[in-house]
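Visitor: The sequence isn't on hand, but the structure is:
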C-alpha cells in the first residue's frame, strides 16, 4: 500500500488541496483511492470534499473524525483502529455524508464515474461531548467503510485538519 499527502490541483475540487492516497485490493481488483479536502476549516463554513478511485460496491462515510492515537495519517500500516468519534449523527446538519451505489437520500449520494464523489460538509470542532478538535484530539476529514463493513480499514483515508482561530 502507498500513501502520500501532497498539495496538488485536482479538477475534482478545482483548487489546490491536500490529498491522501493509497492503493488497496478488494474483490481481486486494485483501487487507487484519493481523498481531497482543505486542511484549515472555519467552523460553520461549508467545506468541499472529494475523492475518486473507490470501490463502488462498498459504501463509505465521509466525515470529520478524531484520529486514533495509534494512527499516523500518512501510514496505512497504522490504520488498525476505526476513526472515531466522528461529528454527526448520520449527517445531521450536513456534518457527514454516505456514498453508496443505489439508494440515495438526504445524507446519501451515489458514486460518480470511477468511484468518485464530491460533497460539501459543514463542520465544527466539537465532535462529541468532551471531544474537541485541536484541544482534546487530532482530527481529520476521513473516508471509512460504511455500516455494512464497519471493521474494514481498507477504505480509511485521512486528511488532517485544524480549525481557524476566530
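Guide: That came through fine. Everything numeric in this text was worked out from a predicted model, so none of it was measured.
Visitor: Please make it C-alpha for all contacts and neighbour counts, starting now.
Guide: Will do.
Visitor: Spatially, what comes nearest to the residue nearest the centre of the chain if we skip its sequence neighbours?
Guide: Most central residue of the chain, judged by C-alpha distance to the mean C-alpha position with C-alpha atoms, centre = their mean, is residue 142 at 2.2 Å. Distances taken as C-alpha to C-alpha, 6 or more residues apart in numbering put residue 158 closest to residue 142, at 4.7 Å, once the chain neighbours are dropped.
Visitor: Below is an additional structure, to be compared with the one above:
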C-alpha cells in the first residue's frame, strides 16, 4: 500500500529527461531587473524582480539583508518545480547555480490557513504537484502558461561556502530536486550587496 504513493513521487524523478539549457548567454554585466531567454526545450521563459511597494524600484546592485522582493515569471515548465533564490553564479552555464542564500527552501508542511498566504523567505519553492505541496511548495499561479510568483526576503550574503559580497551572485530560478541536473530553467538577474 505504501509503495503506490512512493512510486507516484519517485517515478517522475527517475524517468525525467533533461531538456538542455535555458538559453541565457554567459555572464550579465549590468544590473537589470528582468531576464528573458529561449531554452533548448523551445520555451521562452522570463522573470522580473519587483518591489512589493507599488511604484517603487529595485536596485539589484545594492541589496541589503531584510530587503523584500517579488519575483514573477512566465513560460516555465510547470511539470517541473523550481527553486527561486539568490545563488552564486557558476563559472559554466552548464553547471548548477549555488550555493544559495537560505539553502534549499524549507520543506515542512504548510500549516492550516496559509493557503495562498504571502510569506517572504530567503528561498522559495514552486511546484504544482500535490505531493510536494504537502511539504511546503507554493503552486504555480497558472500551470498552462508556467506563471509563478515568489516572495524573497534577502538573507545574509555570507553563508557556508558563499560570500555574495565577494562572489558573483544572482537571483536564480532553477529546477528543484525533481530534475536537479536539468539546466533548462536556470535564469538569473545579477545582484550585489550594499557596502
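Guide: Received it, and whenever you're ready, just let me know what you need. These figures come from a predicted structure and were not determined experimentally.
Visitor: and the residue nearest to the centre of the first structure, what helix or strand is that in?
Guide: Taking DSSP states H and E as the criterion, residue 142 of the first structure maps to strand 139-145.
Visitor: in terms of contact, does residue 161 of the first structure touch residue 42 like I think?
Guide: No. In this structure, residue 161 of the first structure is not within contact of residue 42 by C-alpha atoms under 8 Å, at 10.3 Å.
Visitor: Which of those two has more residues huddled nearby?
Guide: More crowded of residue 161 of the first structure and residue 42, by other C-alpha atoms under 10 Å: residue 161, with 20 against 16.
Visitor: can I assume the more buried one sits in a helix?
Guide: No. Under DSSP: H, G, I helix; E, B strand; the rest coil, residue 161 of the first structure falls outside any helix and is assigned strand.
Visitor: Return the residue of the second structure aligned against it.
Guide: Aligned against the second structure by TM-score structural alignment, residue 161 of the first structure finds its counterpart in residue 191.
Visitor: In the first structure, where's the longest strand?
Guide: Criterion DSSP state E: the longest strand present in the first structure is strand 16-26.
Visitor: State the distance from the residue nearest to the centre of the first structure to residue 93 of the first structure.
Guide: Taking C-alpha to C-alpha, to the nearest Å as the measure, residue 142 of the first structure falls 17 Å from residue 93 of the first structure.
Visitor: what about the corresponding residue of the second structure for residue 45 of the first structure, how many residues close to it?
Guide: In the second structure, the residue paired with residue 45 of the first structure according to TM-score structural alignment is residue 67. Residues near residue 67 of the second structure, counting by other C-alpha under 10 Å, number 15.
Visitor: again with residue 118 of the first structure
Guide: By other C-alpha under 10 Å, neighbour count at residue 118 of the first structure equals 20.
Visitor: What residue in the second structure is paired with it?
Guide: By TM-score structural alignment, residue 118 of the first structure lines up with residue 149 in the second structure.
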